[in-house]
Every structure is written in C-alpha cells, then in structure tokens.
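Chemist: 3D model of this:
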Amino acid sequence: GAGPNHSNDASSGEVNDQLSRVILFEDVTEFLFSLSSEEARFSLICQFIDFYGGKISRWTSSNSSSWLDRIMSLEMISNDISEDLIAISDLANKTQNSSHCSLESLLGSMHDLSQRPGLVKFLKNAILLSLDIFPRNHILEEAVLVTTQMYTAQENTLSTPANASRALAKNLLKKDRQDLLLCGIYGRIEARHGNIDQARKIFDMALLSTEGATQV
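Modeler: Modelled structure (predicted):
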C-alpha cells in the first residue's frame, strides 16, 4: 500500500506547487493602472519597442515633458544619443591628425540586433500589431519597414531588403490609400536605395491624393 499512497502524495504535491504559482487578480491589483490618453498608450508602446532594441525615429519635441523625463531618468545612453555622439566624434576625428579612440568602441551598442533574427522578427510582428491600434502612425510605419529590411537581410532570403520593405509598404497602402505619411516614408526609402524615379512616382501619387481629398 506504500506505493500508491506515495504516488498520490507526489501528485497532490505537484498540484499544490502549481496552484502556488497561479497569480490571482488580488495579488496584482495594486500594481495595475490604466492609460487614459492615446499619447500615454503610444508612449508605452514606444518604450516597449525601445526596450527590445527597435529603432524608433525621433519625431518628438525636446520641449516635451515626456522626452525630458526620459532623458533625466536614463540609466544608460540610448541609441539616438549615442548615434549623435558618434557623429560628433567622427567629425572631430576628421579635423585632427592624431589618432583617437572612437566613441562607438567606448559606448558599444545597447542592442546588437545584427545576429538576432528571432528578436527582429518579434519586433516586426509586434509593431504590425501596434499599427492596428495606432493606424496611420508614421513612426510605427517607419519602424516596421526598417525591421523588415533588417530581418530580410539576416535571413538571406531570395528577396532583397529593399524588395521586402517595398512589398510591405504596398500592402499597407492597399489597406489605406490615403495614408500620405506612409507614402512619404515609402518614397524616402526608395530614394535612399537610389530608386529616384520610383520615389517620384510615389510622391506624385501622394500629391494627387492630397488634391482629391481637398476637392472632396
């Protein structure tokens, strides 16, 4: 009779152990909060993407209280600030003959995504989901096109990074042809890759859409 009893004791112990891991609403209710404004919700999304190493454009005002709070609470140098410092270092080194240790080697990279395709894919999918909540958000649109390029380059697929971002931009525009800011981002990416004629077509399309919207 010792065997079955021992088995029952073991199984009940596992059940109790599992129950002890269950998080009840009462356990976390004092830590829960709600965000009433869209700006606050979007700020949380941006911080989430930034935490995982996503590239978010600095389309913000330095006078913004949220921007100042973020800078004052930094525990380490963020990507955008480190990029500015690196650019300044490059300019300084060009004007001096003596060799200097670059800031890039001192600062390093907060988020090295070059060898992490899984994380880049996760960021891409997360930003796409965020676009459902924040449609026509040019910051998220640019971020998802950039992560698409990065992921395609890492995967070494038959599609080039430029073609991958182009296909995604076209799909997003099919859903909303009046998204003029997306047209601007799409055109700028084409111009960046040397496709000036294609970029002009995109900007022309945006201008025609603007005229049509004004007439209506």
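
Chemist: okay, CA-based contacts and neighbour counts for the rest of this
Modeler: Fine.

Chemist: okay, Lys124 and Thr152: tell me how far apart.
Modeler: According to CA to CA, to the nearest Å, Lys124 stands 11 Å off from Thr152.

Chemist: ugh, wrong one, I meant Ile71
Modeler: Distance of Ile71 to Thr152, computed by CA to CA: 32 Å.

Chemist: looking only at neighbour counts, state which of those two leads.
Modeler: Thr152 (21 against 15; other CA atoms under 10 Å).

Chemist: what sits closest to the more buried one if chain neighbours are left out?
Modeler: Excluding the flanking residues, the one nearest Thr152 by CA to CA, 6 or more residues apart in numbering is Pro161, at 5.3 Å.

Chemist: can you pull the contacts of that neighbour?
Modeler: By CA atoms under 8 Å, 6 or more residues apart in numbering, the contact set of Pro161 is Thr148, Gln149, Met150, Tyr151, Thr152, Ala153.

Chemist: ok, then the element right after whichever helix or strand the third one is part of?
Modeler: By that I understand Met150. Assessed by DSSP states H and E, Met150 sits inside helix 138-155. Using DSSP H and E, the helix or strand that follows helix 138-155 in sequence is helix 161-175.

Chemist: tilt between the helix or strand following that next one and helix 138-155?
Modeler: Downstream of helix 161-175, the next assigned helix or strand under DSSP H and E is helix 180-192. Helix 180-192 and helix 138-155 meet at an angle of 40 degrees, taking axes from the mean of the first three to the mean of the last three CA atoms, to 10 degrees as the criterion.

Chemist: let's see this one next to it:
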Amino acid sequence: MIRIVIADDHIVVRSGLSALLQGKNDIEVIGDAADGDEAIAKAEELNPDVVLMDFSMPPGKDGLTATAELKQKMPHVGVLILTMHDDEEYLFRAIHAGASGYILKSAPHEELIAAIRSVADGTAYLYPSATKKLMKEYSDMIRRGESDGPYETLSDREKEIMAWIAKGYSNKEIAEQLIISVKTVESHKSNLMDKLGLKSRPELVKLAMKKGLMTYD
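Modeler: As a prediction, this is how the structure comes out:
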C-alpha cells in the first residue's frame, strides 16, 4: 500500500482527494493537514510514503518551505506538489525545494494517480508540458554557454536581494526585511538584472537556484 498524507488549506479539496484516492486498492490516505507545519508534523507522526502537498496554504507555512524542511528531516518521503500554477518559475522552485513531482490541480484523475505511484516508486514525476519546459531550458543553457562571470560582479547586497526576489518576495517586503527603502531595493534589483543580462523573474529564479541562493529557513 502507498500511504498518503494530503496537505491543502481547503477542507473540501482534502475531502475530495481523500475520497478519490481511497477508492484505489493500492493507496491509503492515512492523514491530512491544513498547512505546511501540520504537514510536517503529520509526516513525522505517520511516516507516509508520499505527501501530496499544496503549493500555497495561507496563512500557514507554504508548501515549498514545508517541502524543504520535510526533505531534510525525512528524505525518504516523496513529496508531490499539487498546484494551479502552470508556470516555470513555480516549477523550478518546487524542484529546488526537493519535491519529487509537480502536477496541476486541473490534471485528470488518472494522471494524479499515476504521479502518486511514480513518486512512491522513487521516480520523479512532471506533467508533460513541464517536461518540455525543462528540456527547453536545458537546451537554452547549452546554447547560451552560460558563464558565471557576470554573477561575480554582484555586490553582497545585490546577491542578498537577488535571493529574496527569487523566493517571491515583493520589493516592499524585501525593504522591510533588510530595513532599507523600497527605492533602494528597486535600484539594486535594476542593477543586478542589468549586470546579469536578465529580462524576467523566471530567469533570475533559475540563476539563483544554480548559485544555491534559494535556501529555506
């Protein structure tokens, strides 16, 4: 039996997923959680094979932070991110956090079951278009021949702000964390984007992951 913990902030979603999964002969739902902290606690208590983790669970701990913490404590537990975000930025953040799989909430039930079984078997699972995005990114990196040179020109403060941006924080939130003005954050952001030759946040996220800046505390 594949033992599952479901983590989602909506009780209706948890109930629906539980009803769906309990109908499978090889899957058993052994617990559920409403946020990241509860998901970690349930995993430590019940030792599941897979945690089906929602990406966003306000106001509690989000799925990515919980995934990173859970994989540190229980690396043998597979985490399958269930999300509505069909966006490469979220995909790369999930992979960096240690997720074993990433699937959309809009996916057919059969695909969700297949994803759970794959993760339980120790095989990474990505929905089809996500695989294409990863392949394209890898091809683009090879074509660009990405150099580490520009990154080394960043100041320590620029690297720090780059890490906050990559984790999804707004300019205002970064300013509050670092006790500086929003205008200063914007200036540093503009400078580092220019130095690195980046055009978008997803590009920044990928480089931040490569440089090991996206640790989760």
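
Chemist: what's the TM-score here?
Modeler: Once superposed, chain against chain, the TM-score is 0.27 (TM-score structural alignment, normalised by the length of structure 1); 94 aligned residues with a CA RMSD of 5.5 Å.

Chemist: in the helix holding Met150 of structure 1, what counts as buried?
Modeler: The neighbour-count check on helix 138-155 of structure 1 (16 or more other CA atoms under 10 Å) flags 138-154 as buried.

Chemist: and stretch 189-202 of structure 2, by the same measure?
Modeler: Buried residues in stretch 189-202 of structure 2 (16+ other CA under 10 Å): Lys189, Leu192, Met193, Leu196, Pro202.

Chemist: between the residues you listed, which is closest to Arg143 of structure 2?
Modeler: The nearest member of the buried residues of stretch 189-202 of structure 2 to Arg143 of structure 2, counting by CA to CA, is Leu196 at 16.6 Å.

Chemist: what helices or strands is the strand or helix carrying Thr67 of structure 2 leaning on?
Modeler: In the assignment (DSSP H and E), Thr67 of structure 2 maps to helix 63-73. The contact analysis (3 or more CA pairs under 8 Å, 6 or more residues apart in numbering; DSSP states H and E) places helix 63-73 of structure 2 against helix 36-46, strand 50-54, helix 88-97.

Chemist: tell me the most buried of the ones you listed?
Modeler: Neighbour counts (mean count of other CA atoms under 10 Å) averaged over each of the helices and strands packed on helix 63-73 of structure 2 peak at strand 50-54, with a mean of 28.

Chemist: what's in contact with that strand?
Modeler: By CA under 8 Å, 6+ apart, the residues outside strand 50-54 of structure 2 that reach it are 2-9, 39, 43, 62-63, 67, 77-83, 116, 119-120.

Chemist: and the longest helix along structure 2, what's buried?
Modeler: Ranked by number of residues, the top helix in structure 2 under DSSP state H is helix 128-144. Buried residues in helix 128-144 of structure 2, counted by 16+ other CA under 10 Å: Ala130.

Chemist: what's the angle from that helix to helix 88-97?
Modeler: Using the same axes, to 10 degrees: helix 128-144 of structure 2 against helix 88-97 is 90 degrees.

Chemist: quick one: list the elements packing against the next helix or strand after helix 128-144 of structure 2.
Modeler: On the C-terminal side of helix 128-144 of structure 2, the closest following helix or strand by DSSP H and E is helix 156-166. Packing partners of helix 156-166 of structure 2 (3+ CA pairs under 8 Å, 6+ apart): helix 171-178, helix 182-196, helix 201-210.

Chemist: of these, which is nearest Val29 of structure 2?
Modeler: The nearest among these, by CA to CA, is helix 201-210 at 32.9 Å.

Chemist: show me what counts as buried in the closest one.
Modeler: In helix 201-210 of structure 2, residues buried by neighbour count (16+ other CA under 10 Å) are Pro202, Glu203, Leu204, Val205, Lys206, Leu207, Ala208, Met209.

Chemist: now swap in stretch 80-100 of structure 1 and tell me
Modeler: Buried, per 16+ other CA under 10 Å, within stretch 80-100 of structure 1: Ser82, Glu83, Leu85, Ile86, Ser89.

Chemist: name the SS class of the fourth one, please.
Modeler: Put simply, Ile86 of structure 1 is helix when judged by DSSP: H, G, I helix; E, B strand; the rest coil.

Chemist: isn't it up against Glu104?
Modeler: Yes. With contacts counted by CA atoms under 8 Å, Ile86 of structure 1 reaches Glu104, the gap being 5.9 Å.

Chemist: before we move on, back to that, and the residue nearest to Thr152 of structure 1, how far from Asn5 of structure 1?
Modeler: When Pro161 of structure 1 is compared with Asn5 of structure 1 (using CA to CA), they lie 62 Å apart.
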